[in-house]
Every structure is written in structure tokens, then in C-alpha cells.
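S.K.: The following comprises the amino acid sequence and a computationally predicted model.
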Amino acid sequence: MTITALDFEGCYRAVSTRDSRFDGQFFTAVRTTGIYCRPSCPAITPKRANVSFMPTAAAAQQAGYRACRRCLPDAAPGSPLWNVRADLAARAMRLIGDGVIERGGVPGLAATLGYSQRQLTRVLTTELGAGPLALARAHRAHTARLLIQTTEMPMSDIAFAADFASIRQFNDTVREVFAVSPTTMRTESRRSPRTDAVAPGTPGLLTLRLPYREPLDTGWLTWFLSAHAVPGMELWADGVYTRSLRTPHGHATIRLSFQPGHVRAELALRDMRDLAPTVARVRHLLDLDADPMGIDGALGIGRADDAATPSSEAIAGHGFTPGIRVPGCLAGSELLLCTMIGQQISVRAAGTHIARLVDALGEPIDGPVPRLFPTAETIAEHGAEVLTGPARRVSAIVAAARAIADGELVLHSGRTADDLRRDLLALDGVGPWTADYVTMRSLADPDILLDTDLVVRQGAARAGIDLGDTTRWAPWRSYLSMHLWKTALEHRGALVREPALQEAKTHD
């Protein structure tokens, strides 16, 4: 979708019906007020002649519009287009969300993507209505709003944490984007029930509400997170997922729980500059930017009396539940190495092997989970001393870690699926299933069918689906894989079917 390809009638229809499914997919700019909103904004629908539609918040800001203080358009779930699309603009947006520009500037982003700065700027401006600097500025403004509204940090510290060059730039940007000063924004937030403010005296600790599009199949994510939790760096207890992760400037501990309309995320950050990339990685892990109603509709999931409308109960036909997500990852290198460790053994056995590796080589930290996953450099140097199992598999894992450490294998969200899969298959010990699984989860690729997976095949047999003819499920075959996986596990009694979480809407 380019800035010129937005369908006016379709967008206006979504705005007229306040359809929250489109929040984050485009923004409504109202010329008479100078404000831009999310499609579901509760304000009176503007007249056709007064509106235009923008593909990104940055495009609206670039055109001189300020964010609506009622619907908080920057707090909408991210656009699912950045996962569905594999073009340069989409890959750049994923990297911008991870804070690449803040760490390496536009030159760093262009180099990571393999393009010149000039070409990158031209493509992003054409496709998204704003260049890389404007997109990064919108990203910083969103980070600043989160810190202003959810912490008691001094404004000077927030400016630094959100990567503004100066206090003046921070103040000017907040006023321009949100039409209020940072101080006024904080005062207003204390009177609003939208955010979960953290009490003073807890530096580095934030509690955020990460919105998602409903419905959400919490049963599937609960099983996935709990079944794959590695003792020492992950914990699942009382409906809360806790784990440690490395961040660009240090490390963090996250605690996640599912709520109607949002995920409650408690973040303990060693460096506040890591807020934006940590939030982006959590959203990626839980696939929070997916469009479940669009996906379910394409897969034919809905009530028996209305196939286009998802239901919170199991449906007729294949017996799938609406709102399933494809779990992502927090670090591509960790995903690859853990997947290789778990090849040809059970999930529980894999957890035991990975826990041993974490205990021996993981960096100790303070908090409820005591260690970080070891770096690729550490595994390359000492992995052979800790890992057990067939010598060829241990050698392959160590070699993969060395390739990551030496920069021969690059694992980041800006890669194309074809290129990543090719590089993974070039590694000793990595076959098609591992390459597909890692590509699907690390890039949030929506269209990878795990048709060689035994459990997926069992699920297909129970659902009556022919895996030799799946073109009709494109481009959502990753989600089909998850449905089939879940179907087989339910039959085994490994997980209990739970209704999708779909209740009254709440906003960040």
C-alpha cells in the first residue's frame, strides 16, 4: 500500500463505522481541525471534503497535522502491513521500530538494508509519505509520550531516553505532535484512566498497556510461552510470563499478562533508551500487530451462520478458533540456536538442554529470572564444553554461533525471507524445517507452511486439509500452520481449548 494507493471509499467507510480493525493501518487527517486520528476515533465523523488518509503517523505529522488527544493515534496497534509486505519500505519500518536510526542514524539504516541513503529516502517518501528521519521522529515522539505518561522521570531524562538531541528539540517535538507541552501532557495523564502509572521511586520500571486487535487466542499463546519457557531465563506462573533479554544498551526483564484489549507489560530496563526496541520486540514476540479478523476471514474462520465474522467460540468446518497468533522472537540468534538444540527431541527435553546451557554460560543478572541467554560469541567459544548429544549436532550449533558472532550470518528483522532462508540452509545441520521455522518466527512472515512438521501433518489429517494444495490459504499459511499445530496438540490433550479473548475495547 503506497500513499497514493489508499482506497478513499474504503478508508472513509472504516472511519464512518469507527472500525477498530483498521487502527494503525492508516490515519485520518482532518483539514478543518489540523488533527489526525485513528479510524476508530469516537469524535464526530468529519465530512468527506475535509479528510485525507495517510499511511503513517509520520506522514500526517510531515503534512502539519497534530495527534488527536482523544484517540491517541500513535498508541494504536502497529500496521500488519510491515509483516505482510516484504519490500524495502516494510523492512525499513521494522528496523526503525527496533531503534536502528537512533543507534546508527540514517546511514546505519541504509547500510543494514543494503541501499544508498538517497534511494532509501526516495522509496520511503514515495511509499509512506515521509522519509527515514521523519519516521524516526514520530517513533521518538511515541516513546516520549509513553515515558511522560507512565513514569515520574524528569523531562530532561525522558528527552535523553527517547534519543532527542536536546531538551529544546524534545519540547518542540512534543508540542508540535501532540499540541501540548510535556508538562501539560503529564498533568492530563494523571487524570486519565488510560495508562497504568508507575509509582515514584522505581527508576527503570514501567508498566505499559500494549494494545492488540481483537480477538486474541490466549490459550495458544499461553501454551506456547509456558511450554517453551527455559528455567533460568524464563518463567510462567499464575498467568504471567517473565523473562530476561538483551537490549541494545544492556538488558531488561519483562513480565507479560493478557488482558481484554491489551497486554499488560511490566518492563525493568537497565537503560531507558531501550524502551522503544523492547516494546517493539515484545509486540513481535506476541504478534500483536496482526489483523486477526482479516486473517480469520481469509482462512474461512467465523461463526457457522456468518463465515465472515469471527466468534469467540470454536467454529464449524475445520474446528479452528479465531484470533490465533504466530509467535515471533526476542532475538534471532537465540531463536536459531535454541531451535537447533531442540531438533529431533521433545519440547521438554529441549528445554532441559537449553537450561543447562543458560546456567553454564548465561550472564547472571538481578531479578526474578537470574540469567540472560548466552551470547553467540560465548557459545562459539565454550558451547562444545556444555552441550550434549550427537557430536555432529553439537558441532553444527557451535558453528552456527560462530557464524553469527563473526557476522557471516545476519539475523535481523530487515532481511527478506528468501535471503534469510538461503543463508540458513547453507549452515551445516539446518534443514528445510528449521530454516522455515526460524524465518517464519524471526521475520513474522505470514505465509510459511510448515508442511514437513509431523504435528502439523497430524493436525491437517484431523482437520481434513490437504497440505499438497494450500495456495488458497495464501498469504496466511503461517497462521494455518499454527491452527493445525494447535488442533493436533488439543487432540493429544497437551492443551485445553480456551475462548479467544474478545471483550470491551480499551485503549492505551
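M.R.: Arrived safely. Numbers count the residues shown, from 1 in each chain.

S.K.: drop to CA atoms for contacts and neighbour counts, all remaining ones
M.R.: Noted.

S.K.: which ones are touching G250?
M.R.: R270, D271 (CA atoms under 8 Å, 6 or more residues apart in numbering).

S.K.: From P203, how far out is it?
M.R.: In this view, G250 and P203 are 15 Å apart by CA to CA, to the nearest Å.

S.K.: Endpoint to endpoint, stretch 14-23 covers what distance?
M.R.: Termini of stretch 14-23 sit 9 Å apart (CA to CA).

S.K.: Flag every buried residue along it.
M.R.: Judged by neighbour count using 16 or more other CA atoms under 10 Å, the buried positions of stretch 14-23 are A14, V15, S16, R18, S20, R21, F22, D23.

S.K.: what's the helix or strand for the fourth one?
M.R.: Element membership of R18, judged by DSSP states H and E, is empty: it is in no helix or strand.

S.K.: Wait, it touches P42, no?
M.R.: Yes: R18 is within contact range of P42, at 7.1 Å (criterion: CA atoms under 8 Å).

S.K.: Take this one as well and set it beside the first:
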Amino acid sequence: MQNGMHSDRERCVRAVRSKDARFDGWFFTAVTTTGIYCRASCPVVPPKPENMIFLPSAAACQQASFRACKRCRPDTSPGSPEWNQRADLVARAMRLIADGVVDRDGVPGLAVRLGYSTRQVERQLLAELGAGPLALARAQRAQTARLLIETTELPMAEVAFAAGFASVRTFNDTVRDVFALSPSELRARVPRRGGAGPATGTGTGATPGTLTLRLPFRAPLNPDNLFGHLAATGVPGVEEWRDGAFRRTLRLPYGHGIVALTPNPDHIGCRLTLSDLRDLTVAISRCRRMLDLDADPVAVDDQLRTDPVLAPLVDKAPGRRVPRTVDEAEFAVRAVLGQQVSTAAARTHAARLVTAHGDPVHDPEGGLTHLFPTPEALAEVDPETLAMPRTRRTTFTTLVRALADGSLHLDVDSDWPTARARLLALPGFGPWTVDVIAMRALGDPDAFLPTDLGVRRAAQELGLPATPVALTARAAAWRPWRAYAVQYLWATDSHPINFLPA
């Protein structure tokens, strides 16, 4: 896939005519004769090509006065893979908008996080996406509002403020503009179960603040290494595998949450319990990021198949994702705890910190007990209480202090080269630790681990070069998807991270 696919008219027309779901989220089709915009895979009869225009975002469609199709619901399609595989200004801005920064801090706050002026941010987003940050955030609020309208019985005023709208009037006007229906009409369209409210969501007997929804993705998706890795490395009290779902606690801007994520053939089941519904959009965004659901597996696998050594691995189990995180700083701390120790030992170290310094939460449905400690809380830990070698204690304390005082910034908007350089400057941070943080926390799809024991074992078994330098040279052909190549190499081992838990 290439950036700006919406400008390739011939390719877009072919995708619409074939109803190819792989292109959902890459571009949107606006139909000039009906005033409707759709996803590529819309099930209706395709319009005539001369009546189609192609736009790069739902916000651009809405800004051009097109309404969302009621059949294909284009606002619920997977997000564009562009924003998770790039580290430029536009991609960083889109990740921050998805994380709710514009709703909380406005466009000036977004610009400050990015280190640019508001005018520069607006100009670049408008040039690439056809919409500025306010329009993009508005489209996201509209999608959140529809989700709450259709899956809960909340009063409309509560829906409005939970979705991020400043007033009920703005909420009503936006919903009518985007969906050509009032909020009440949207809710009335939802199928009822025995007249007892929406079919999926908060109803009689449900836990307050709990929503059940579906997270879409581009097929194929292999859940084995994705959920296997998260479950096998889960920190007791913060994460668990229970009843076929990966569950964990979430630290969110307005409160906290607990999420249960269940793999299904055509979606990920998501059950969210939130202390404050204003965190819904952020919680969904972070869960999607953790599961790498906006990836383009066809593009990744096609590139890796060009290597005859990797091709059989890809063909055997295509669609592997990179297991990531909901909290970049948390993952960096856990990476240090896992240096040169087993998975079980790393979990034990983390669990002790969680019990001693994490914020307690109540989980009536399972065994989750705490939020992972903040860097500020960990910066107060007495190093002598840490059951690890002195050099690793120094690494740990230096990291958490840098995170706490802001001299090290790890977040969805991180500049990857800058973050790497600052990590490498810390004592005890070598290439493996930096690259695993880049891969799983920062989201760099090209991060590579040539010194990782599992990667080196797989390389030896497959007849690939054994030394890190030679293996890195061979892996140049896998770029820009070397982080995904790591998943296929790891999968040659019998480690629990490679298997969906029973």
C-alpha cells in the first residue's frame, strides 16, 4: 500500500467494484448523486465511476457534507494502517487525536505535544487528510456517540458529554449531520431483545459502566502469538487469561478501566468496564493499538513471502500481529525487569511492584487487583528493596526517574529516533532493550532483534545467518516489516508465547 491511495482513482474503483474489505479505512468512497459516503466493501450495488470521489478520511467526507452510509457504517471500519507505521508529524498527530488529546487539550495542546505551531499542524493534516484536527476529532466524537447510543441505555445528555461534546445541542447537530438521523432515531433502529433495551450493551443486571462491542480488523489475523504473548507475559493483578479472554486493567485520563478481549474469526470481542465513560474513545484506541488491529497483514505478508526462508512460515499461519501495549512507560519498565531473566522471573518482579506500589481496583468478574504503578510512584521505590543485581537496579531507577521528570518521553506521539537515542543514553540499555521497546511500546514496525535468543535460535534452525551483523544484513529484504518477521521467527519455537492459551 502507498500513502495517499485515495488519489489512485483506478485502483480505488477496482476495490469498490470487488467490495474488497482489505481497503476499508484506506480510503472512503463519496457518491455525488446520493450525498452518502461508504467503505470500500459496502454491500450495496456500486455506483457509476463518474459519480464516485475518493477521500482519505471520514472527517474529510463529513466536512464535504457527505453522510455516513447506514448499510456499511464506514465510521466503524478499521483505522488506516498509515498512522501506526509512520513516525512523521501527520502520523503522530493522528495517534494523539485517537488518544483524545484534542478533546482534552484542544488544538493548541496537540501542537505543543508535537512541537509545532497550530498552523503547521492544521496545514499538514488538511493537505494529507482533507480535514484539520478539529474536524478529525469531531468525526471521532460522532463515532463514539453512535457507539454509546446503540449499545447503552444512557440518557442522551450523558451520551453527549461522555462522547466529548461540549453541549447537547452540538451533539444533536453533529449526529444529524453525520448520520442523517437524530440520536433518538439512531437508537430506535437497534434491534431489541424482548423489549429490554439495546441488543449489546449495558442493560438490566449488567455491571454499571460496562459496554460490549466488536473491534474490527483486516483479515487474516492469527491470534496465537498475539494473545499467547500477552497471556504468557501477563503481570498478576494487572493482566490475566480467563474464560477465553485476555483481561487487564487500564489507567485512563479520567479514571480507570478493565477490559476483556476475546478473539473471534471476524472480530475481537471487547468488554469494557469504565469508571468514567469519557474514557471510552481512549480505551478503544489503546486496545486496538495493543492488538495491532489497524495493521495491513496482506502488505506485510506479501513482503515477507519474497524471502524463500520466511515464505513457508507465512503460508503456514498468515496474519501474525505484533503484540504491543496500552502504556508505553509501563512496557519500558517491564522490559528492564525482564533483562536476562526468564519470563516467569520477570512476571514475579513486576507483580511485587504492582502489589506494593500500584493503585488498587475492584474487579467483581475476575482476579485483577491493581493498576500498574506510575513512573512517579516507582521513582519513590527504595532500590535496596528490589530483588535484582545492583547494575539492573541502577538501570531501573534511572529509567523511572527519567520518565517521572519528563526528560524521557514515551507515548503514542514519540519521535522514534529521538526516543531510541535517549534510551540508549541510559545506563544498562543495550540494543535488545531499546529495540524491544521500539517494537512493542513505540510501535515501530521495522524494529528488529538480531541479538534475541529466540530469533537467533530460529535463524540457526532455518539456515539464516547466525551472527547479529549478518542476520541484520539479511533482514534488510524484510524492511519495513522486520518487527513482523520477528513474530514469524519466534513462532518456530515451542514457547508458550506462541500459542493461544487453553
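M.R.: Good, I have the coordinates. These numbers were taken from a predicted model, which means no experiment stands behind them.

S.K.: Turn the buried residues of stretch 14-23 of the first structure into JSON lines, including distance to R281 of the first structure and secondary structure.
M.R.: Converted to JSON lines, the buried residues of stretch 14-23 of the first structure look like this (distance: CA to CA, whole Å; DSSP: H, G, I helix; E, B strand; the rest coil):
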{"residue": "A14", "distance to R281 of the first structure": "29", "secondary structure": "helix"}
{"residue": "V15", "distance to R281 of the first structure": "29", "secondary structure": "helix"}
{"residue": "S16", "distance to R281 of the first structure": "33", "secondary structure": "helix"}
{"residue": "R18", "distance to R281 of the first structure": "28", "secondary structure": "coil"}
{"residue": "S20", "distance to R281 of the first structure": "23", "secondary structure": "helix"}
{"residue": "R21", "distance to R281 of the first structure": "22", "secondary structure": "helix"}
{"residue": "F22", "distance to R281 of the first structure": "22", "secondary structure": "helix"}
{"residue": "D23", "distance to R281 of the first structure": "20", "secondary structure": "strand"}
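
S.K.: who's in contact with the closest residue to A91 of the second structure other than its chain neighbours?
M.R.: When the adjacent residues along the chain are set aside, A91 of the second structure lies closest to W83, with 4.4 Å between them (CA to CA, 6 or more residues apart in numbering). The contact partners of W83 of the second structure, taken as CA under 8 Å, 6+ apart, are V90, A91, R92, M94, R95.

S.K.: Put together CSV for those residues, with neighbour count, distance to Q487 of the second structure and secondary structure on each row.
M.R.: Listed next are these as CSV, based on neighbours: other CA atoms under 10 Å; distance: CA to CA, whole Å; DSSP: H, G, I helix; E, B strand; the rest coil:
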residue, neighbour count, distance to Q487 of the second structure, secondary structure
V90, 21, 27, helix
A91, 19, 24, helix
R92, 22, 25, helix
M94, 22, 26, helix
R95, 21, 24, helix
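
S.K.: just the residues you listed now: which is nearest R113 of the second structure?
M.R.: R92 (9.5 Å; CA to CA).

S.K.: Helices of the stretch 1-150 of the second structure, start to end?
M.R.: 9-17, 58-63, 82-85, 89-98, 101-114, 118-129, 133-151 (DSSP state H, counting those that start in this stretch).

S.K.: Tell me which of the ones you listed lies nearest to D307 of the second structure.
M.R.: Short answer: helix 82-85, nearest of these by CA to CA, at 21.1 Å.

S.K.: Does the most centrally placed residue in the second structure lie in a helix or a strand, and which?
M.R.: When CA atoms, centre = their mean is applied to the second structure, the residue found nearest the centroid is R289 (1.2 Å). Here R289 of the second structure is covered by helix 280-290, with elements defined by DSSP H and E.

S.K.: Find me the equivalent region of that helix in the first structure.
M.R.: Aligned by TM-score structural alignment, helix 280-290 of the second structure corresponds to residues 275-285 of the first structure.

S.K.: That stretch vs the second structure, mean deviation?
M.R.: By mean CA distance after the TM-score superposition for the first structure, the fitted stretch 275-285 of the first structure averages 0.4 Å away from its aligned residues in the second structure.

S.K.: can you give me how far stretch 252-265 of the second structure is from the chain middle?
M.R.: 12 Å (CA atoms, centre = their mean, to the nearest Å).

S.K.: which bit of the first structure covers that stretch?
M.R.: So stretch 252-265 of the second structure sits over residues 247-260 in the first structure, by TM-score structural alignment.

S.K.: Show me where the stretch 401-502 of the second structure has its helices.
M.R.: Using DSSP H, counting those that start in this stretch, helices in the stretch 401-502 of the second structure cover 416-424, 431-437, 453-462, 468-474, 482-490.
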